[in-house]
Every structure is written in structure tokens, then in C-alpha cells.
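[1] take this sequence and fold it.
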Amino acid sequence: MTAVEQRFREFKMPDVGEGLTEAEILKWFVAPGDTVTDGQVVCEVETAKAAVELPIPFDGVVHELRFDEGTTVDVGTPIISVDTDPGAGEAAPQAAPAAGEAVAEAPAAAPESEEKEGRQANLVGYGAAPASTKRRPRKPLPSAQRSALTPSAAAPAPQAPAPAPAPARPEAAPELNGSGRPARPLAKPPVRKLAKDLGIDLETVTPSGADGIITREDVHAAAEAVQAARETPVAAPATAAQGRERRVPVKGVRKATAQAMVNSAFTAPHVTEFVTVDVTRTMKLVSELKQDPELAGLRVNPLLLVAKALLVAIRRNPDINATWDEGNQEIVYKDYVNLGIAAATPRGLIVPNIKDADAKTLPELASALGELVGTAREGRTSPAEMSGGTITITNVGVFGIDAGTPIINPGESAILAFGAVKLQPWVHKGEVKPRQVTTLALSFDHRLVDGELGSKVLADVAAVLERPKRLITWA
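    Okay, here's the model as predicted:
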């Protein structure tokens, strides 16, 4: 490693979750020229699970921010360059080529040849390969001279095989199609991935990079052209939908949630059961608990008692707290309950969970529930807080919804939907009276939870909410 390489250090996008492959840069907290210290937060990124602040692991002065806010970056890609010895002089490292741009000094060769020479292995995201500084003295001849080379003239290049007499170009040159362009479009791996994600055929993209290499800007331009063509109305009045539609990219938490729900819905055979229950006594208990000094300052609401009722039902029917291991063809029964609470946030639906909820007292559960909801609303939920859940509650009642068929959170076996509590006519002690009533819906994975087990769990939750004294007698 050269002295310059030791002086200018790069901070790479870390894997802040469990096997995540990319993250979006939401906000930079530093700019070129700012001094940073070990452990200082330099940016906020959004992964498929949460928004996370990234601290830098060394001291120095910010030399370059490699990406703008709003850019999605692969894990392992350098995102910021720091001068760790700013007093050493004005020397600076060679700037990495911008995303999708070619290195001008690199010899023109087909992508297949580049991969064989190890160039692809040296690229991480959009940075330049470390070995590129050693290859800079090799300057390619102008294209006119390259095409006129004879076998004897090309001989001094030790790495190039002697060309056959017939071809006018070296064997490493890309094969051309009828239009004079390479038969296989030239583009770096990140650019190819971008094109694939956007649904763009590289054959249709006009390259602007050196030696006919397609850049990220070329792909974006092609995507914008396709999008514009799609949005152009055909024989429609001038006052069509122009200016009355909004398009928002699906990414981050919302993208991950959508994919997880699709996978769950089409992998686990869902069965949903419903029960309507009189919760008048539970609502009265909630009012009393709000006045209890032991719960002063804590979040006390009907959801707290629904959570406690579900934990009691799990204790009575522990086999509901399990997961299906497809790879090993096993059912994994869990002797702990990490209770997930579905939370709607500006970034989309997330499901953080309360670790070991079954071991908590009611005040401890109330404290954990309040902290979970507050953290989610502020967008500070960490990936760890959303991992390892075993069963989930979704409170659709806060939106005035009576019931629904919730989709099981991936890796779990069941989810309980808690509907709105409404005053309704109800037969109580032989007379029709106004009572506070709600509907519960339990969706479960029918691979490991049969109808009997699912029904028992739902019936137990309803029984506790109807007569909350069972929280004591069944505990």
C-alpha cells in the first residue's frame, strides 16, 4: 500500500442488518473539508429494515463524498474518503471514476477479457480497482494506430497474443454487430445491475462513455425515455392526467415489506378465524389501570391487555409459538415469545418486537410497548429490534376497522388482528344491553397449526378479554 493510499482512507457501506445487500443514503451530516473523529455519525441510511445512522471508524478530514443523498449503494461500496493526515501536503489520491464511467487509461477490451484479467473482482460498487494506480503508465495507442498494427508491430506488448494475419484488430477486441457496435454492450457490473433493476435492455442504450462503455447516466436516460413514452397519452385530450399523478420509487422499508408479504402470502397456507367478543370489562379495567400508581407514566391502553391476553393464550397453547423451517423440513418450537407489534410509519409498515415479552410483568410490558411505538414513530427502530419475532399483533382498530385477514409476518406462525371497540347491542345476562364489543381475527400457518390449535388460541384470547380476571387465574 502506498503512502497516499494509507493517508486517504475509504469508509465502505457496511451491512447494518442481517445479510442486507444495499442501503439508500438519506442524509449526509458532513461535507468535504469537515473534520471527523472516530465514532462520529457521518450519514443516515435506510435499509430494507430501518433508518440507521453510520459512525465513521477513524479520524481525519473529509476529502470526498462519493454519492449524493437519495442514492442506493451496494454494501461494501466506498461512500466517503477521508484524509487521515491532512498536514502532510496537497497530494491527493486519484479520484475514483464516477458511477458507470470508464477509466480512460484502461486498454479497450471486451468485457469477457476484463473479467478474466480480474478487473471485475477488484470493483466493489462504483469505486476504482486498487490496482488501477499501477496500470496508469500503460497508455493505449490511438484507435487508428491499433487498427493498423501488424503482428510484428504488436509483438512488443508481452501480454497480447500475436494476432492472426486476417483480422485487422487484436483478438481481444469486441465482436461487432451489423450496426458497428459491440455484439455485447460494454458496461460495468453495477451498471448492468441498474439496467436489470430498471428493466432496460442494454442493447437499446446509446453509450456515452470512453470506448463505447455504457454509463449509469445512459441507463437513466433510457429509462426516462421509456417512462415518458409510457406516460404519453395516445389520442387523448390535452387535459388528461397530466399533473394529477405522482410516482414514488418503491424502495427501502416499503419495498422489503412488499416482498416479504408476497413471499408469506404465497408460501404459508393462511387460515383466518374470527371471533366477536364483549370487552366491556376489559375497557373498564383499562380505565382503572390508568389510575394505578404502579403504571403512572406508562402506556396503558386496550392493546396492552390484548397483548397480555395473547401471552396467556400462548402459555396455555405453546405449540402456536413456532416456525416452519423449509430448508431442514422441521418445525421449530420456541420457548420464548418475542411479541411483534405492527406499526405504521412514514417509511412504511414495520414490525418491531418486544424481546421475551412472556417473562415481563404488566408494568414492564407497558413500558416496552410504549418505547417500541415511540421509537417506530420517530424512525429510530434498529434492524435488531425487527429481527427474531415469534408472533405478531396488528391493531387495525385504531383506524376504525372492525376486522381483516392479516398476513403472517415471515418466520412466524400466526398473527392476531385487533379490531375497533364499538358500543353495540349485546345479550348480557339474558337482556339486550349496550356493550363494548370488538372482533379478533387470527391468521395462522396451516402447515404447522391445525384448526384445533388455532381455534383454542383465539378462544383463549377472547375469554381473557371478556373476563380479564382470568389474567390472574390462568397466569
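[2] CA atoms for contacts and neighbours, from now on please.
    Noted.
[3] quick one: contacts for the residue nearest to Gly252 when sequence neighbours are not counted?
    Closest residue to Gly252 apart from its sequence neighbours, by C-alpha to C-alpha, 6 or more residues apart in numbering: Ala48 at 4.4 Å. The contact partners of Ala48, by C-alpha atoms under 8 Å, 6 or more residues apart in numbering, come to Leu20, Ala23, Lys251, Gly252, Val253, Arg254, Lys255, Ala256, Thr257.
[4] cutoff 7 Å now
    Ala48 makes contacts with Gly252, Val253, Ala256, as judged by C-alpha atoms under 7 Å, 6 or more residues apart in numbering.
[5] is it true that the first one touches Val45?
    Which is Gly252. No. In this structure, Gly252 is not within contact of Val45 by C-alpha atoms under 7 Å, at 9.6 Å.
[6] one more sequence to fold, the one below, so I can look at both together:
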Amino acid sequence: MIEEFRLPDLGEGLTEAEVVQWLVVPGDTVTLNQTLAEVETAKAVVELPSPYEGVVSALHAEAGETVAVGSPLITFDVAGAEPAPSAQATDAEEKAQPNLVGYGAAPSSGGRPVRRARRAAASQSVSADAAVIEAAPHDALPPSAAEPVVGERPRSTPPVRAHAKRLGVDLVLVAAEIGDRTITRADVDAYAERVGARASGASASSAPASPAPAVSSASVGERAQTRIPIRGVRKHTAQAMVRSAFTAPHVTCFHTVDVTATMELIEQLRADRSLSEHRIGPLVLVAKAVCMALGRNPSLNATWDEEAGEIIENHFVDLGIAAATDRGLIVPIIRDAERLSLTGLADALAQLTRTARSGRTSPAELAGGTFSITNIGVFGIDAGTPILPPGQSGILAVGAVRRQPWEHDGQIALRRMMTLSVSFDHRLVDGAEGSRFLKDVADLLEQPGRAMLY
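    Now for the predicted structure:
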């Protein structure tokens, strides 16, 4: 029986997704909930589990292609699947029903899809170095052997897989060279350089290369340009920022803060062995100060509901932390941040950073948010005018900590200074309210002991 799997609704009103890479090819036998492909939505890279047990008949999109929700993605021959030895006919019929992990189904078996090795035709007149293999559609560069190593999916992070896709490198072949360890960006670059050198010396009879990667550049000698398709997170971010900039009237206030006492507190906390497992830095203290200041200034933690004609003040803080990744800017959320202790915030920030860098932030972790922080200080920048994430009334930019001469206790002293920049929606936040919020955050950072008064 032939079953067609269409791209499901991945949540949050997303209407399309780009196929990052296929993990199966036609002819593979897969089991329920095994990963078929990685797709990139406007918010995250998502693994698609198989809704059927059966044999892959056809793939309806290539790696790099954007697919609309509801469009055919993959076809299965369910009747061609071999049932488990103890399975009865009724069980096989139940397994044939589409049940995705995350949509209410429990997996019937684990593991990854197993690919069938394919031998090159005997009449193929190419050298071993330029031999062509049948593999996933994203494979492009010629391998170093006539037969691929087949088995488990190579270990790597989504940014590395995306980089390999852009270069046309098959990670299976990289794994065969480096052994059983996680593939890095350097491994991909080294493999591409080696194979590129071999390919340049191959004869004209060598097999044609696969389609060029999506990123294109002008040839050497011309006035160089690089064309990068606008899609995925970059496309979503651009649309959201334009919508926000031309919908909410932005106002930005700046305040330079003496954070010497905060930095001294951080040094004391880091020296405490009982806190060694928690990475407490300036951003953690800023996040704590923001949560406390929002309690006193609820208009900065609100949403403008145009349709209902209402201002919705939130009595909780879902704190967004802007993160720069290889895929673009994302803003994952720390839920109920106001309830977390200093160490709880530190742990949440550390986990958020690890997940974002690995490219594994899910759409659910990016949804919502009532107020955001962007840490431009890590780039050595002092101040900026951040754009509000859609639906939020405030965002705080945190500048770099610098030693500067400053008036302190009636004298000029070398102090550690930080500039804070808060942008807010002037429809629901007056200048006085925005200024009070910024002053509250500054006071808490100038004198951390004031937190005892809140």
C-alpha cells in the first residue's frame, strides 16, 4: 500500500520549511518515528520522524528546497515493510497509521534508518577518486572510494551540517576519514579542500558534479559578489523586524551605569566553591535586575492588542535572550524568569546558549516572550537602538563593561561602567515609565544590595 507523507504543521503559524538534509533515500526501510530529514523553519531546525513503517518509495523535494505545509514530502510503500517477528496482522495495520512523536504517538522502535549499499556499474568509466555514489540528494563532491560507508548518521551539529550542505560535502564520507567522533567545521573544510584538489585533476570523462550550492560568488578576477538566498531564520527575522519597526513607534533611552559593585559581587560569587557549577556573569545580574524592575513597571512587560483594543499587562516574565547563531538572530525564551533565583537564571542562560549554538532551539522555545535582552557588550559595543520583537513593549541592550574615570564619592576614580539602552513601544509606554524602568535597572546594578528592598 502506498502512503504519502505531507509536510506537517510544525506550529506557531509556520507555513513552510526548507529541507536541510535527507537522512533516507528511496529503497531504505524505516521504522515508526525514525528521523527522515532535517527541515529548517523560520524559527528552528526540526527533525521529522517517520509516520509509517515501510520502504521509502520517493522523495518529493531536494535538500535546499522550500516546501509548503501540506505539500507532499515523501512516499512510502507500507505493504513492503517487514513486520517484527512477533507482530500480528492487526499490529501491522496499526503501525501503518501515521503517528508522529510529539503528536501523541509512542515509538515502536528506535535507531536510525539503514541505507542499502549500492555498487557502481561495471561499465562506469571513472577513476576511484572521481566515482559517483547514489546517496542523499545533498551529496555533491566525488568521494574517495567507489562505495560509501553505510550505517548510522554521522555525528555533527546542525550548523556544521548546513556548512557541509553549502560546500556539497557528504558527511558520511567525512566520517569515514576521521573515525568515530563528532564532525567539526574544520573537518568539513579539510575534506572539501582535499576532494576539490582531486576533482580538479580528474579527466573530462569523470562524472558530472551535482548542482552548485545555494550560495554563489563571482569568479576570480571579477568584481566579487556573493548571493545568499533569503530564507529560514534570516527571512523570518527580517520580516518580523520590518513589521515591528513600522507598527510600533520606537523610543530609545540611554543610561550609563557604574557597575563596579555588581562586578565585585560577581567576583565574590565566582570565588565561592559552592557556586562553582553555576556560571554567574554580568548578563545574569542584568536579567535578575530586569525581572525585578518589570514588577515595578508593568507597562514594559505588556502587549498592544490592536484587534481587542486592549493593553495586556503580563504578571509573569517570559524573558527573551537574543542570540547570534550561524543561522541568524534568534530569541529563545526563559519561561517565568521572575521566579528563578540568581543561580537558576545562570543555569537557564547557560542551557539556552548551548542549545542555540548547537542549532537545536525548538519553535516552542522561541514562541512568545514578554520582554527581551540583547547583549551587544560581547561584541565590544557600548550602546545601540534595538528593535522590539513583535508583540513586546520593551527590549534592553546591554553594553560592554569598561574601566573609565568617573565621579565617585566626590572624587574622580577609575570605575567599571556599562551603558544600558532600552527601546519601548510609545503606544503603551510613556517616556516617564520607560525612564523609570531604566533607572530601576541601573540602581540595582549600581547597588546590588538594593535588591533586598524589593
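[7] the residue nearest to Gly252 of structure 1 corresponds to which position in structure 2?
    In structure 2, the residue matched to Ala48 of structure 1 (TM-score structural alignment) is Ala42.
[8] quickly find the element holding its match.
    Assigned by DSSP states H and E, Ala42 of structure 2 belongs to neither a helix nor a strand.
[9] what's the spacing between it and Ala442 of structure 2?
    If you measure Ala42 of structure 2 against Ala442 of structure 2 using C-alpha to C-alpha, to the nearest Å, the figure is 35 Å.
[10] how about Ile280 of structure 2?
    Ile280 of structure 2 is 18 Å from Ala442 of structure 2, where distance means C-alpha to C-alpha.
[11] before we move on, what about Leu171 of structure 2?
    Looking at Leu171 of structure 2 against Ala442 of structure 2, where the rule is C-alpha to C-alpha, the gap reads 49 Å.
[12] list the contacts of the residue nearest in space to the middle of structure 2.
    Nearest to the mean C-alpha position of structure 2, by C-alpha atoms, centre = their mean, lies Gly359 at 3.7 Å. Shown in contact with Gly359 of structure 2 (C-alpha under 7 Å, 6+ apart): Val45, Pro158, Pro159.
[13] name the nearest of those residues relative to Glu93 of structure 2.
    For the contacts of Gly359 of structure 2, the closest approach to Glu93 of structure 2 (C-alpha to C-alpha) belongs to Val45, at 31.5 Å.
[14] what number of residues lie near that closest one?
    24 (other C-alpha atoms under 10 Å).
[15] right, and it touches Arg357 too?
    No. Val45 of structure 2 sits out of contact with Arg357 when judged by C-alpha under 7 Å, with a separation of 11.9 Å.
[16] still on that earlier bit, between the contacts of Ala48 of structure 1, which sits nearest Asn353 of structure 1?
    Top of the list for closeness to Asn353 of structure 1, among the contacts of Ala48 of structure 1 and by C-alpha to C-alpha, is Val253 at 16.0 Å.
[17] got JSON lines for the contacts of Gly359 of structure 2, with distance to Ala323 of structure 2 too?
    Shown next, in JSON lines, are the contacts of Gly359 of structure 2 (distance: C-alpha to C-alpha, whole Å):
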{"residue": "Val45", "distance to Ala323 of structure 2": "15"}
{"residue": "Pro158", "distance to Ala323 of structure 2": "16"}
{"residue": "Pro159", "distance to Ala323 of structure 2": "14"}
